[in-house]
Each structure stands twice: as C-alpha cells, then as structure tokens.
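>>> Test case, fold it:
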Amino acid sequence: MEWRAFVQRYFDAVHQSILDGQHQRLLPFYLEQKPLLQQEWERIHRAHRQMRKRGAALRGVSGQVKPVCWLETDAAMDITVVWTGKSRYLLKNKTYEEASRRMLQLRLDKAAGQWGIVGTREQRGDQKSEGIEEQELRGTASVTAVEEAVSQPLLVVHGAGGYRADKAVAYAERYWNTTNPAYPRFNDDCTNFISQCLYAGGIPMLMSKERGKGWWIRTGKSADWSYSWTVAHSLYLLLKSGGPPMRAVAKKSAAELVPGDIICYDFNGDGRFQHNTIVVTMDANMMPLVNAHTTDSSMRYWAYEDSTAYTPSIRYAFFHIRGV
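Prediction:
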C-alpha cells in the first residue's frame, strides 16, 4: 500500500475512534503497539469521559490531513502532517463545534510489505518542553525574585488601558489557527498568543529594557520581548500579582469566569505553569470554552482532559481581567 493511502486510512480510523470511543480499530496500524497506542487510547478515553461529565453527546468528527514534508529510506518513512480536526457535539439542545490544528510526526516501517506506525510525536503540542527563555529565567532569578519584579514594576505604561474583552475574543477567534504577521511565532506559542489577545483587548504594555520586568514585545530588526509576554509561568506570576497592566483577579473556579478571562495550566501539579488559554464563550452549562495556540484550538472545553499533556495532578489558575 502506498504510504499516502495508509496515512489516510489511519486518520479515518482515528476520527471514527474519537466518535465512538472504540480504539481497537487502531491496532492494525501499529507495529509497536505499546506504549504508542496506549497513549492515544487514553487521550480518546479522557475526551469521552469529559463529554459525559458535561452531559454532551458527540455527533460528528471530521478532519483534513496534509503532509508537509517526508523522508523515505529503504523500508521506513518519516512524515510530518498538519491535522486539522473538527468535533461537533450537542449540549442541552445546542450544537457546538470544536476545532484543533495539530502538527504530528509519524515514523512508518514496513513489515511483510505493509506499512505500520512505530513512532509518533506531536510538534507544538500541549506538552510544553522548557524552552531557551525558560532556561534563562531559571538561571537568572528564582521564582520569588521574578514574582517581586513583576508585582512592583517601575516602568513606563504605553496604551489606553481599558480592557475590551470583546476585542480580545475577536482577536482570539481571528488568529486561533494562524499567525498575525506583525508578531513572531514560537514553537511554544501559547503565551505569546494570549499576550497578543490581551493587547488587542486594550491592555497596555509595560515597557522595560529588562526581559524579567514588565510585559512587552518589540518587533522588527531589534525584536525582543519580556518573559511575561512569552513564558507561561511568567505570565501566570504577573496575573497572580494583581498588578498592572492586567490587574487580574484570581477566581476559585472556571464557572466564575467570563469571555476575555485567562486560564493557566500546571499539567504536572508541581507549581510551575506551562500553558495559558483565553475564554471565548460559555457553553450551555455556563462553563468556559477556550482558544489557544501551540496545539491550535478553537472552542475547546477548558478542562483539557483530552490533552496529550494531561495528568491526574493537573492544577488550574483562573483570572478575571480588569485592566488598568
């Protein structure tokens, strides 16, 4: 079988498994079934459990898979694909559509003349590795020192200062699966995207010459940015401080949030936050649906139980944005 046909059949089977929760149909596609298939099955199972807890019923799953690059050797293939998927579900007689855009790497081998999957990896996925900027942040200041720096900035404020949540949400809906050419795109782009949304909503930058202070980005030939603009944990600390420019208010639960608010995710439960999303609307249960980058997501249920990064130790932080 030609590899393109194999990839098409595999993702058709994935879509059907997402719809009915039956992962057994994926078994023939894997040459090395553990732990690869186990990881995918657990993710599908968590997604179905999340739907049941919400009282929602999945009605349809569709998607498009586009190979963007591939390398073929004698009996192996390394393929990178962009997988854009949509899930349609019913909740209290209202239909919702959740969408995602994922970049996956597949490694295929041939056994008895048939292709099979021996490796998978998600690029720009929810599971965030520590980037260069986070390594720099760890090397230059403790969490306490960073928290003090962002909570007491002696900086110049640029911008109007009023927060228009509707404009932040409109920006999140416009750019959830693409990049605004006015800004750089990072491999771990979640916080950069959320910062752009907040800025589009009227939150002013706090400028500084030091990356460990303020909340800012400069583009062009001398492009630079603060840790709080691009690093998930640094933005969390700024929001937690309650200070300018967001003047965020911590909330106890997701149910207290409104569109334009921010959710921070500590997937491992170790106190270091790795991901951020923005609330774009509420579902029929008055719970948040969010947009995000890295795994580009639209109208995704806030709890992220379907995420590849999810662990039972996950912790959340909820922030209402007031503005300066």
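
>>> make it CA atoms for all contacts and neighbour counts henceforth
Fine.

>>> can you give me the strands for this structure?
Per DSSP state E, the chain has strands spanning 57-72, 76-91, 94-111, 114-123, 156-158, 205-207, 217-218, 224-225, 249-251, 262-266, 275-282, 288-292, 296-301, 315-320. These are given in chain order.

>>> who's in contact with the longest one?
Same thing as strand 94-111. In this structure, residues lying in contact with strand 94-111 by Cα atoms under 8 Å, 6 or more residues apart in numbering are 31, 75-90, 115-125, 177, 284, 295-300.

>>> please give me the structure for this one as well, since I'd like to look at both together:
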Amino acid sequence: MEKQVVQQIHARAQMFMKAWMYGDERMLIGKEERLIPTEKEVLSRRQASVVHAKVSGEITSVCTYEACVQVDYVLLLERFIIQQKGNYIEERLCQRRALFVDGEWQSDDLMNVERTSKYCQAEKTPQIVIDAFKTVDKSYDRREAVRYAERWWQGDTSSSCAHFVSQCLYAGGAPMTDTTERHGWWSTGVSYGETWSNPHLLRWYLSGATKGLCGEMRTQAKDLLPGDVICYDFNGDGVWDHVALVVAKDVYGEPLVNAHHMNSRMRYWTYEDAAVYTNDTKYVFFHIVVN
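Sure, this is the predicted structure:
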C-alpha cells in the first residue's frame, strides 16, 4: 500500500479523536458532523466532560483497482470521562471504509458491521462508577453477566447485538429453552433459536415469558441494574433494532451499556450521539429475572 494512503489514514484517525475529544464538528463531514453538537449537549446535560482521549487501530483489508484504493480499517476510541466525583473510560469500536483515487482521499464512511481484529482478544477490567449491585438474585448472577459483557464487548462472538446480549444473560445463569423450539431462546454453539440472535424477537420474548428468562418492564432507565437490558427502536416504527446490556450506572444513576454491532463499552444508554438515532427513537427497559 502506498505510504501516502497510510499517512492519510493515520491523519484521519487523529482527526476523529480530536473531534470527539474537543467537540469540534468541523473536523468531521456529513452525518457524523451533526453528531458532535448532540454529543456536547448530552455531556452538558449529564454534567460530564471528556478530559482525555486516545485512538488506536489497524487496517483490515485493502482492495485496489486501477487508480482506486479501498481501505477498510477499525478504530478503537477511548475517552476518559469525569462526572462530579465519578469517572470512567468509555470505549467504541468504529469500522470504517475509505476510498482513495490517485492517492487522494475521496470518502470515508462509518460501517455498522461486526468485525474481527486484534482488539477482539483484550480483556477489560470492569470500572463500575458506583456499586449498583444492590439486589441479590440467587437465580441470576448479574456480576457474571456483566463480567462476560466486559470481556467480550470487542469480540466477534456473534453477527448481532442480540446474540451478544443473549450470551451475557446465559453467562449470568439464565436457562435456555428447548432446542426443538424454532423461535426459542437457545444456542448450541453451531445453531440457535431465532430469539437468541434477533433484537426484535428478544424484546418480545422478554416481555412475554413467564418462566425461565423473563423481563420485567420498568418505566425509566434509572430503575435498571447492571445485568438488565435496554431495547431500542430507532425509527419508532415498531421494529426493535438494537439491544444492549447495562454494565454500570453513572453518578446520577443513569445506565451505561455494552453492546455489539455498534460495538461500545460503558456508553451512555440513550445513543443520542449514534448515527442511527432519530427523534422517533423508543426504548424498553427490562429488569431481568429468572423464574
């Protein structure tokens, strides 16, 4: 690969870090540029601020055709956030695709897809802002669910956010349904029930189950504990697009989540700074119980 292309990728990585560190939307273009003012507003509302950030990454593939070079790369963005007397590190993985023609940058787009890279193997130490494990559930080990989410949030353990959350719930002791049930919540490691890997089906399974893994709906996010689940309908059309696991709570009792697909760790639960967020976004808050 031409040195010029590599240098431009490095420069863009630094640009993204500074944009999310200093809140300067001029460093980004298109839809991503519009996310920065929202991010600043969310941080202000939470009385939080970013005091340090760093970015690392790797190029995952290169395709060349005549004068065109397409480069896929992944960035790991880490931000140290303080909030009154609390602090934590938020991390996000961004899969990107850049296009160069005759060595000159043409486009660089965010790709919301799963990927495998060297970052998938890193094991993180949980950084709970406050001790929110106040309720002891003998049949559901919330610490184990969170521990799994902390270890594998970067990993390519599934092709969907629901698969990742299902793995977390199972790690916490939630029992699977019968593997003969097509729409059941189960996985053999080779195959799995539709509910296991589909965020829309998982949302309705949690609200409808009366035994085994169940979800008790709560009216607000503050009512959730680490190990609980948040479901997202970004378009407000009744189709539940995303699901995340609560891993901690900030100093005001608001959840921080880990998730796949839009791979994130200790992310503020609203997703207002995500490209998929709309004004019609709806949430469902599930307190997880095992009957």
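
>>> Mark which of the contacts of strand 94-111 of the first structure are buried, thanks.
A residue is treated as buried here by neighbour count (16 or more other Cα atoms under 10 Å); on that basis the buried members of the contacts of strand 94-111 of the first structure are 31, 76-90, 115-120, 122-125, 177, 284, 295-300.

>>> Any chance of a markdown table for the strands of the first structure, columns distance to residue 190 of the first structure?
Putting the strands of the first structure into a markdown table (distance: least, Cα to Cα, whole Å) gives the following:
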| stretch | distance to residue 190 of the first structure |
| --- | --- |
| strand 57-72 | 22 |
| strand 76-91 | 18 |
| strand 94-111 | 13 |
| strand 114-123 | 13 |
| strand 156-158 | 23 |
| strand 205-207 | 18 |
| strand 217-218 | 15 |
| strand 224-225 | 15 |
| strand 249-251 | 20 |
| strand 262-266 | 10 |
| strand 275-282 | 6 |
| strand 288-292 | 6 |
| strand 296-301 | 9 |
| strand 315-320 | 15 |
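
>>> out of those, nearest to residue 240 of the first structure?
With Cα to Cα, the closest approach to residue 240 of the first structure among those belongs to strand 249-251: 6.8 Å.

>>> Identify the residue spatially nearest to the residue mapped onto residue 263 of the first structure from the second structure, adjacent ones excluded.
Using TM-score structural alignment to pair residues, one finds that residue 263 of the first structure aligns to residue 230 in the second structure. What sits nearest to residue 230 of the second structure in space, not counting adjacent residues and going by Cα to Cα, 6 or more residues apart in numbering, is residue 285, at 4.9 Å.

>>> check contacts around that neighbour.
217-221, 224, 228-231.

>>> One more: residue 184 of the second structure?
Residues near residue 184 of the second structure by Cα under 8 Å, 6+ apart: 177-178, 193-196.

>>> Going through those, which ones are buried?
In the contacts of residue 184 of the second structure, the ones that pass as buried (16+ other Cα under 10 Å) are 177, 193-196.

>>> Closest one of these to residue 21 of the second structure?
With Cα to Cα as the yardstick, the closest approach to residue 21 of the second structure among these comes from residue 196, at 36.1 Å.

>>> Aligned against the first structure, show me the partner of that closest one.
Counting by TM-score structural alignment, which is the criterion used here, residue 196 of the second structure corresponds to residue 229 in the first structure.

>>> Residue 269 of the second structure now?
Applying TM-score structural alignment, one finds that residue 269 of the second structure aligns to residue 302 in the first structure.

>>> so residue 292 of the first structure makes contact with residue 278?
Yes. Distance between residue 292 of the first structure and residue 278: 6.7 Å, which falls inside the contact criterion (Cα atoms under 8 Å).

>>> Perfect, I'm done here.
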